[in-house]
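>>> pasting the sequence and the predicted model now:
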Amino acid sequence: FIVALGLLLMFVAALWLLIYFIFLPKNLLKNFTSNRSRKSFAKGLLALSEGKWKNAEKLLLTSTKNSPTPELGYMAAARAAIAQNKIEQAFSYLDEAENSTDNPLTVDLTRCELWIKTGKNKQAINLLNRILKSYPNNPRALHLLTQATQNAGHWQRLEEILPKVQRLEVMQEHKVKQLTQHSIVEQLNQAQSASELQSIWKRLNKKQKLELNTIQAFAENGLKLGIYDEVAKVAEQTLNKNFNTDLLEIWARLPVENHEKIKIGEKWLKKQPENAQLLKILGKLCLENKLWGKAKGYLEKSLNLEPSAQTFKLMARYFDTQGESENALEAYRQAEGTSNQLIVIDNNKVIDKTPEQDN
């Protein structure tokens, strides 16, 4: 019995050794090819970082053979292909990557990134929105969506995601604030109807309504869409507290009764007596109301402070109304060259209205 047991044990041991030696070369080969795959992947990434796109693509494709994570090689190869403008090939590699993994999230994010790089922003937005339904706090998806929505001009969607972008610190706070402000301004600029513009303005918070760029966008588009009373109210409230010549120019174009405009403008002039733009606008309003003396005074002072083609043309209009054709021609001539002085011919005597220079 003991002899039989010994023979049995020897047989089992021999069988185990036989199996071991049969499979040993395969294991060694597997380890060898796996090491080659890792080395090819590392060399491919290095070539990619150095801008050697063709070599990188070749090495990265080689690394996918016998790799435990071939999807990584395919995704990196897709980047190398994009760099060579091989668009179809790049997305073919991404398809291979997706077929090589059970979790396509990383592949989908890479696909979106490459879509954005190749101008397919709407496709990227659609996929990123689907990703964020399953992974609502994914930082890379949020970052890519901020890029795609900017590129595609989807300003409302951009504004919607920015609070989460800030909360998760996907982007620096000052950048989030800039993008928020920009998205609001673009929505105001692009509103197609008075009701749409009013709706956007209504949902803004108090702080946002105090931003000058926001106010100007609302006023400019509101003027085009005909909500004159609202634009006048917002513009005048702002100009009373924070005078701005760009907003003043928008306000000046409002079809409001000129006597009321002159009254409001002269109130501002008490606080802004040296503002050439305001003086020019008051001069224009007075011209339209046939207040000749006031018109001349405001326009001359504006020219003394800041000569401009527009103001010279208004001065020429004034001279035309007074029958002073030579003076009008001289003003028109200077409007073309925007001279720094106004030479007025009065009863055959030349009057030089050169602006005073600081000593």
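On my side now, so go ahead.
>>> use CA for all of it now, contacts and neighbours both
Fine.
>>> all helices of the stretch 251-359 of the chain, in order?
258-271, 276-288, 292-305, 309-321, 325-337 (DSSP state H, counting those that start in this stretch).
>>> can you put these in TSV and add mean neighbour count and distance to E249?
Formatted as TSV, the helices of the stretch 251-359 of the chain follow (neighbours: other Cα atoms under 10 Å; distance: least, Cα to Cα, whole Å):
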stretch	mean neighbour count	distance to E249
helix 258-271	14	12
helix 276-288	24	8
helix 292-305	20	15
helix 309-321	21	12
helix 325-337	19	19
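>>> now those helices as TSV including distance to S37?
Formatted as TSV, the helices of the stretch 251-359 of the chain follow (distance: least, Cα to Cα, whole Å):
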stretch	distance to S37
helix 258-271	76
helix 276-288	71
helix 292-305	75
helix 309-321	72
helix 325-337	72
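>>> do you know how far the residue nearest the centre of the chain is from E98?
Most central in the chain under Cα atoms, centre = their mean is Q150, positioned 5.4 Å from the mean C-alpha point. Taking Cα to Cα, to the nearest Å as the measure, Q150 falls 27 Å from E98.
>>> here comes the other one, which I'd like you to weigh against the first:
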Amino acid sequence: MKFVIWIVGLFALAVLVGLASTVNTGYAILFLPPYRMEVSFNALIIGILLLIVVVHFVLRLIGIAARMPEEVRRFQRQKKLKAARHALREAGIAFFEGRFQRAEREAIRAIDNEESEDNRALALLIAARAAGSMRDYDKRNQYLAKLDALPSRLQLAHHVLEAELKLDAKDAPGALAAVERARTISPNLTSALKIELRIRLLQKQPEAVLALTEKLLKSDAIDAEQARRYRLTAYRQQLAALTSGAEIQAWFKRIPDVERANPDLLADVVARLTELEDSDQAATLIAQALGDEELATPELAQKLGRLAASLSPDKRLALMHEAEGWLTSRPNDHLLLLALGRLALAQQLWGKAQSYLEASLSLTPTLTAHAELARLFEATGKEGEAHRHETQCLRMALEMGY
């Protein structure tokens, strides 16, 4: 439609110019001594218009020629920038593909030709991460040093990445320093808190681990199961530093009830008390757990039986009295019957020991029950019965591949 309007307009203009030239019969005199020239006024107008057009095009050509070097430089810059953006994309793809050597190479190409500070920072981050993944720590540090020269608004990503890289390299002090720098920019940054939590675990600082775990749990940065594992690790680190049964008892009371009910932690506490030769306290904790239907497990009863010989006589008697209640609710627990038999045997209550051990065997024959009965009959002078159980022990051991 525009083309038609232009054609009609041009024809109309031509008609108007033709009519005007027939009406205008004047002329112009051009005087340049010693010359004098008369020309039609219409020709003068046309000549002036043509001169303007020619001058315009000449000036444009001169301008284009003058700008040519700058245009060439601009074209070259655009070409390099396009190549840099392509290299940056390739670096990112290669990094997530796990091709770290190519990722680093493409990132370097992007750094060399990139003008945008944001893109340069991204390329340096990829290069540093790729170098760290290849354990090339010298190059990693060079890339991180280049990030220092970038604006402050880009430093948070720098510090977080540096913390991750140094933590992966087991450089806990360097990683913690980077985390501290990141927290000065963003105090509650979740990713920085997670990195710090891993650092505190590596440095065996359980109090800091517990505090960070609660903070991350409240912000929904970790789930309840993750928090439970972190707490368990922290409690184990605290437990390893305790040197007496009294310290362990006081420490265990300070732990929340839900954590004291953790069977893994309870097993660790019992093992630590046994290592410190405080078997009575270990047995007390096991007895408390066995008295709770939700906490009682066959493994705990087995641990109690292993402690029987190292317990004090009063403690053994107290446990045997208390265990009568446990048997009421779990009469078919062969490991509990075995533990009671071992307690009675250590206490030299031969009749009780025999009844408990034989009841355990009637439910599930075990190598330990036969061995304890063999000991019992040897102690009471019944050599035949002792030999029979020793034979059963040997047979079961051979069947089990011992």
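Looks like it came in fine. All of these numbers come straight from a predicted model, not from anything done at the bench.
>>> now the TM-score, please.
The pair, once superposed, lands on a TM-score of 0.78 when counted by TM-score structural alignment, normalised by the length of structure 1; 329 aligned residues with a Cα RMSD of 3.3 Å.
>>> and the residue nearest to the centre of structure 1, what element?
Assessed by DSSP states H and E, Q150 of structure 1 sits inside helix 139-152.
>>> contacting residues around that helix?
The set of residues external to helix 139-152 of structure 1 that reach it, using Cα atoms under 8 Å, 6 or more residues apart in numbering, is 109, 112-113, 116, 121-122, 124-125, 128, 131-132, 155, 157-158, 161-162, 165, 168, 170-171.
>>> helix or strand right after it?
helix 155-167.
>>> buried residues in whichever helix or strand comes after that following helix?
Downstream of helix 155-167 of structure 1, the first helix or strand assigned by DSSP H and E is helix 173-190. Neighbour-count burial for helix 173-190 of structure 1, counted by 16 or more other Cα atoms under 10 Å, picks out 176, 179-189.
>>> ok, back up a step: mean shift of the helix holding Q150 of structure 1 relative to structure 2?
When structure 2 is superposed, helix 139-152 of structure 1 averages 2.9 Å from its matched positions, counting by mean Cα distance after the TM-score superposition for structure 1.
>>> likewise stretch 326-337 of structure 1?
Looks like 3.2 Å for stretch 326-337 of structure 1 (mean Cα distance after the TM-score superposition for structure 1).
>>> could you check how far that stretch is from the centre of its chain?
43 Å (Cα atoms, centre = their mean, to the nearest Å).
>>> whatever residue of structure 2 lines up with R203 of structure 1 and T274 of structure 2, how far apart?
Using TM-score structural alignment, the equivalent of R203 of structure 1 in structure 2 is R254. Separation of R254 of structure 2 from T274 of structure 2 (Cα to Cα) stands at 21 Å.
>>> and if you look at R36 of structure 2?
Counting by Cα to Cα, the gap from R36 of structure 2 to T274 of structure 2 is 130 Å.
>>> so the two - more neighbours on which side?
T274 (18 against 9; other Cα atoms under 10 Å).
>>> do I have it right that the more buried one meets A283?
No. Look at T274 of structure 2 against A283 with Cα atoms under 8 Å: they stay out of range, at 9.3 Å.
>>> secondary structure element for I29 of structure 2, which one?
Applying DSSP H and E, one finds I29 of structure 2 within strand 27-32.
>>> which stretch of structure 1 lines up against that strand?
Going by TM-score structural alignment, strand 27-32 of structure 2 sits over no part of structure 1.
>>> quick one: the alignment partner in structure 2 of P273 of structure 1 from A28 of structure 2, how far?
Using TM-score structural alignment as the criterion, the counterpart of P273 of structure 1 in structure 2 is P331. Between P331 of structure 2 and A28 of structure 2 the computed distance is 135 Å (Cα to Cα).
>>> over to V4 of structure 2?
37 Å.
>>> quick one: which of these two has more around it?
Ranked by neighbour count (other Cα under 10 Å), V4 of structure 2 and A28 place A28 first, with 13 against 9.
>>> ok, that one to V39 of structure 2 distance?
5 Å.
>>> please apply the same query to A353 of structure 2.
Taking Cα to Cα, one finds A353 of structure 2 at 144 Å from V39 of structure 2.
>>> please apply the same query to L340 of structure 2.
Using Cα to Cα, we find L340 of structure 2 at a distance of 137 Å from V39 of structure 2.
>>> how about I195 of structure 2?
From I195 of structure 2 to V39 of structure 2 the distance is 92 Å (Cα to Cα).
>>> P365 of structure 2 now?
P365 of structure 2 is 135 Å from V39 of structure 2, by Cα to Cα.
>>> and the contacts of the strand or helix carrying K233 of structure 1?
Here K233 of structure 1 sits within helix 228-241, counting by DSSP H and E. Residues outside helix 228-241 of structure 1 that contact it (Cα under 8 Å, 6+ apart): 215, 218-219, 222-223, 247-248, 251, 254-255, 268.
>>> buried subset of the residues you listed?
For those, buried by 16+ other Cα under 10 Å: 215, 218-219, 222-223, 247-248, 251, 254, 268.
>>> how about the residues you listed, which pair is most distant?
By the measure Cα to Cα, G222 and W268 form the most distant pair in those, at 22.7 Å.
>>> can you pull out the strands in the stretch 1-150 of structure 1?
In the stretch 1-150 of structure 1, no segments count as strands under DSSP state E, counting those that start in this stretch.
>>> all helices for it, in order.
All helices of the stretch 1-150 of structure 1, identified by DSSP H, counting those that start in this stretch, fall at 2-49, 53-63, 70-83, 87-99, 105-117, 121-134, 139-152.
>>> by how many degrees do the longest one and helix 53-63 diverge?
Note on geometry: by axes from the mean of the first three to the mean of the last three Cα atoms, to 10 degrees, helix 2-49 of structure 1 and helix 53-63 are set 160 degrees apart in direction.
>>> now swap in the last one and tell me
Computed with the same axes, to 10 degrees, the direction of helix 139-152 of structure 1 lies at 140 degrees from that of helix 53-63.
>>> same check, this time on the fifth one
Computed with the same axes, to 10 degrees, the direction of helix 105-117 of structure 1 lies at 160 degrees from that of helix 53-63.
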